[in-house]
Every structure is written in C-alpha cells, then in structure tokens.
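[1] all I have is the shape, not the residue letters:
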C-alpha cells in the first residue's frame, strides 16, 4: 500500500499560543494609538483645531452671507467640537499606519499567495476611503448646501450649529468612505468563491436598487447627496467586477483524491 506524499505546508510549525496572540494584538493596538497621538500632535500644531474647523466649514460658508458665521449652541461646544474634528482628522491621517498594524498582525497566518493578494486590496481600500472623503468635502457638500439654501425663505437666517454640522459631515465621511469599498468587497467575494463574476453581472440590476435604497437611508433627505452616493456605488460595482477578473485568476482544476 502506497500513499502519496503531501506537499509541505509553509505555515507548519508557526502556530503560537493564544496568550501570545493577545500580546501581539495588544502591541499592535498600542503602536496604532501612538501613531494616532503623533498625528494629533502634528495637526494640533498645524493647521490647528481652528484651521481644521475653517477647512471643513468652507462648503457651507460658501452658501451663507459674507458676515454670517456658524454658531455654538452648547456650552462646551467651542471646546469639544474642535477636539472631535482634530481626532477625526488624525484618524484619517493615520489610516495607512492603522492598516499596516492590522496587516502586520494577520500576515504571519497567511500563505504567500494570500499575502500577495491582500496587500493590493489594503492599499486600494485606503485610497478609495480617501477618495470618498475628498468627494464629500469638495463636491457633495457644496452641491448639497446649495440645493438646501435654495429652499430657505428670505425671512429665515440660516445659521447652523457647529456641533450638528460637524456631526452631519462626519456621518457623510463615514458613509462615503465605506460605500467606496464596494470594489474591495466584490473582489473578496469572488476570491473566497462565495459568488462568481457571472452571478455578479446578473445581480447588477438588483444592486442598482440596493444602492439607491442605501443612499436614501444614510444621506440627508435631498436628491443631490443621494444621487452623489448611489451613482458612484453603481460605478464602483462595475469596477469591482473588472477588478475581480484581474485579481482573481481562474484556479486550476483540482485533482481527484483517492
């Protein structure tokens, strides 16, 4: 009786105790928090919390009277709102560092071909998140506030509260940053053999409906922002199908086991 020789497993012997995994996770989280703190320190020096507030207020200030300003209704809003914006900006700036720490934690448990596949997706996901946030800041907010201001009666002075304004745009940053991950999700689904490219093509019409439903839920009740989210999601879905063809190569036919 003969038995076929099994191929060597490159991960054989690399298993670590559970406690050691927890220690590694603790170290990676600590490194990530240190990076976040460094970015907060740099941004606190330049452009500073006030400079960041002025930057994110540009879209709405463009549709307000020249002498109008955002107001702070809450007693502690002048302190906590700039701090919140500073933390958000530092998190965005340190996003590649966070992604690297996640990668360094999971990389020892991946095969070589999985590492070659994961690195481009991590880079792509980070770039798409930045593109989504920039799309909100430089296009969506300007069009959205212009649309809203057209419905403001002349007898009403539009003086938004800074706390509610920051909360609204941060939710848009998060929504668009996640929505722009559609290509990454599509490629991962194909890579894990959960769906085929042909099935994705057949689901195209349903995804358009899903994209508009998601846009109606997570965006303000105006047509501009809903279209600005739904249309890019549909385009990114097509990009994901194309990326799946390029990233995921057809696997060779598996040999039958005796």
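    Good, I have the coordinates. Worth saying up front: this structure is predicted, and the values here are computed from it rather than measured.

[2] all contacts plus neighbour counts: C-alpha atoms, from now on.
    Noted.

[3] next, count neighbours for residue 32.
    Neighbours of residue 32 under the rule other Cα atoms under 10 Å: 22.

[4] and the closest residue in space to it that isn't next to it in sequence, which of the three is it?
    Leaving aside its sequence neighbours, residue 32 sits nearest to residue 98 (Cα to Cα, 6 or more residues apart in numbering; 5.5 Å). The three-state label given to residue 98 by DSSP: H, G, I helix; E, B strand; the rest coil is helix.

[5] roughly how far does residue 98 sit from residue 185?
    19 Å (Cα to Cα, to the nearest Å).

[6] same deal with residue 40?
    Distance of residue 40 to residue 185, given as Cα to Cα: 30 Å.

[7] same drill for those two, tell me which one is more crowded.
    Ranked by neighbour count (other Cα under 10 Å), residue 40 and residue 185 place residue 40 first, with 23 against 16.

[8] assess the claim that that one and residue 88 are in contact.
    No - using Cα atoms under 8 Å as the test, residue 40 is too far from residue 88 to be in contact (9.1 Å).

[9] what comes into contact with stretch 237-257?
    117, 182, 183, 184, 185, 186, 187, 190, 191, 197, 200, 201 (Cα atoms under 8 Å, 6 or more residues apart in numbering).

[10] buried ones among these?
    Among the contacts of stretch 237-257, those scoring as buried are 182, 183, 184, 185, 186, 187, 190, 191, 197, 200 (criterion: 16 or more other Cα atoms under 10 Å).

[11] quick check: which element contains the fourth one?
    Same thing as residue 185. Assessed by DSSP states H and E, residue 185 sits inside helix 182-191.

[12] next one: the helix or strand that that helix is followed by to chain centre, how far?
    Toward the C-terminus, helix 182-191 is succeeded by helix 197-202 as the next helix or strand (DSSP H and E). Its chain's C-alpha centre and that of helix 197-202 lie 25 Å apart, by Cα atoms, centre = their mean, to the nearest Å.

[13] below is an additional structure, to be compared with the one above:
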C-alpha cells in the first residue's frame, strides 16, 4: 500500500456512529426525493399511462378503438398509484444513485473510484437500452401477435375479443421493461465479478454453451410465450455475454500495463 493510499484512508476514517448518522441522512434524502417524484408522477400518471399503453394502441391499428377494462371499482385508482410509483422511481433514480455513491465513495481508494465510475455510468445507459428494446421492439410485435387471435365469429359462431384489464396490462408492461432493463446489465455484473476475483475470462469462455442455454431459459421465463419475444431477449443476452468477455480482455491488458509500469 502506498503512502498516498494510507493518507487517503486516514482522511476518510470516521467513527461508526458518524457513518450511521450519514447513512440515515442519505436514506432520508432518498425517501424525500422519491416522495416528491411520486407526487409529480401522480400528477402526470395519465400521461405516463398513455405512453405505456401506446404499444397496445399501435397493435390495434389506426382504425380500431381498443379498450382496457377494470372489473373492480378501485382498480383504476390503484393502477394510477402504481403508475405514479413507477414514474417516481424512474425520476428519483439519479438522486438515489448519487446519494449511494456519495456514501460509498469516501471508503474507496482513488484508483478504485476511477475503476468503479465507468460501471456506474454504464448502468443507466444499458438499462435504458434494454427498456427501449422491450418498449419499441418486443411489446408491439407481441401485442400484434396476441390480438391476431380475435375473431368475429363468422367461422365458428363464437366471437373472440381481447379485453385486457388495466392492472394486468400494467403488470405485463412494467415487468417487461424492468426485466429487459435489468437483463442488459449483464456486462456490468460480469465485469464486476471478474474484478472482484470471483470469475475469470477463461471461465466465461469455457461457459459459453451454458450461457446460451441460460439466455434462452431466462427469455422463456421473462418474456411472453411467443418466439419473437424470446429471441429478442436471448440474442442480445448472448451478444452482451460476448461483449463482457471482450471488455474483460481490455481491462486485463490495462491492468497488466499498469502493473508493468509500477513494478
């Protein structure tokens, strides 16, 4: 350990009680930020829900008036509350992430901060890419496929009409957005595990076949039961797995050069 690192550690030392007080303060700030963003989300809940329902509207087509029903008197209100919570969490996430970083950063060496910061920046970007794929790619195709089973009864005398419930639709949309967003964080997870010494690049290379099987298994569980949705998640997961191996190779080269210059 260098003298600079020792000085940095000594400068960040604080009694346990001070750390607990700081943790309480930052958690309180996170709660306040979420409550404020929840209020904003509740005021804009109709607009946000209109955005979430747009893939279904597009799947119905311009000449068809689709509908969402609710079978319980209180369901529409609780849907609005859940939409507000979803929007509030999205709005408050930058503040929550900043408070988490501000609490953890003083306990890290300068070089650890530089190493961790790219992962912190990549997390919202990758999550947004996954959520965008779910919203713009998977949901329109899946909803169009499911609505294709509607019939007017001319063939068998029985009309089949899709009447999705508001709560069930919100569950489906938010779960898809969150599932795709979290799944796209795979490179961050693998590179952090490699940096912690839990896995190696050689282990990831040898585990390719298992990763492919796992990608399709995860896609089968998370996505709706149609082939397009499953491939839309499985293929990016496989590509992200390969991207993680390449990223680890670059970090290994950089660490080797750093070790050679400091030796």
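    Noted; the coordinates are in hand. Only a predicted model underlies this, so the values are computations on that prediction, with no experimental measurement involved.

[14] superposed, what's their TM-score?
    The TM-score (TM-score structural alignment, normalised by the length of structure 1) is 0.88; 247 aligned residues with a Cα RMSD of 2.0 Å.

[15] ok, back up a step: average gap between the helix holding residue 185 of structure 1 and structure 2?
    In the superposition with structure 2, the average deviation recorded for helix 182-191 of structure 1 is 1.0 Å (mean Cα distance after the TM-score superposition for structure 1).

[16] trace that helix over to structure 2 and give me the residue numbers.
    Under TM-score structural alignment, the alignment places helix 182-191 of structure 1 onto residues 186-195 of structure 2.

[17] what's the burial count for residue 125 of structure 2?
    The tally of other residues near residue 125 of structure 2 (other Cα under 10 Å) stands at 14.

[18] and stretch 141-154 of structure 2, what's buried?
    Buried-residue list, stretch 141-154 of structure 2, by 16+ other Cα under 10 Å: 141, 142, 143, 144.

[19] Throw those into TSV and include distance to residue 124 of structure 2, thanks.
    Output for the buried residues of stretch 141-154 of structure 2, formatted as TSV (distance: Cα to Cα, whole Å):
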residue	distance to residue 124 of structure 2
141	25
142	25
143	27
144	29
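
[20] quick one, helices of the stretch 1-150 of structure 2?
    Ranges of helices within the stretch 1-150 of structure 2 are 3-12, 16-43, 45-60, 75-104, 110-133, 139-147, based on DSSP state H, counting those that start in this stretch.

[21] could you dump those to CSV with distance to residue 224 of structure 2?
    Compiled in CSV, those are given as follows (distance: least, Cα to Cα, whole Å):
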stretch, distance to residue 224 of structure 2
helix 3-12, 49
helix 16-43, 28
helix 45-60, 14
helix 75-104, 21
helix 110-133, 14
helix 139-147, 7
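
[22] what's the closest of those to residue 237 of structure 2?
    Nearest of those to residue 237 of structure 2, taken as Cα to Cα: helix 110-133 at 10.0 Å.

[23] skipping its backbone neighbours, what lies nearest residue 44 of structure 1 in space?
    Nearest to residue 44 of structure 1 is residue 86, by Cα to Cα, 6+ apart, at 7.2 Å.

[24] quick check: residue 88 of structure 2 touching residue 37?
    Yes - Residue 88 of structure 2 is within contact range of residue 37, at 4.4 Å (criterion: Cα under 8 Å).

[25] what lines up with residue 133 of structure 2 in structure 1?
    So, by TM-score structural alignment, residue 133 of structure 2 is matched to residue 135.

[26] who's in contact with its match?
    Shown in contact with residue 135 of structure 1 (Cα under 8 Å, 6+ apart): no residues.

[27] any idea how far residue 51 of structure 1 is from it?
    20 Å.

[28] show me what residue 86 of structure 2 aligns to in structure 1.
    Match for residue 86 of structure 2 (TM-score structural alignment): residue 88.

[29] cool, residue 15 of structure 2 as well?
    In structure 1, the residue matched to residue 15 of structure 2 (TM-score structural alignment) is residue 17.

[30] quickly find the element holding the aligned partner of residue 171 of structure 1 in structure 2.
    Correspondence of residue 171 of structure 1 to structure 2, assessed by TM-score structural alignment: residue 175. Using DSSP H and E, the secondary-structure element containing residue 175 of structure 2 is helix 166-183.

[31] fine by me, we can end here.
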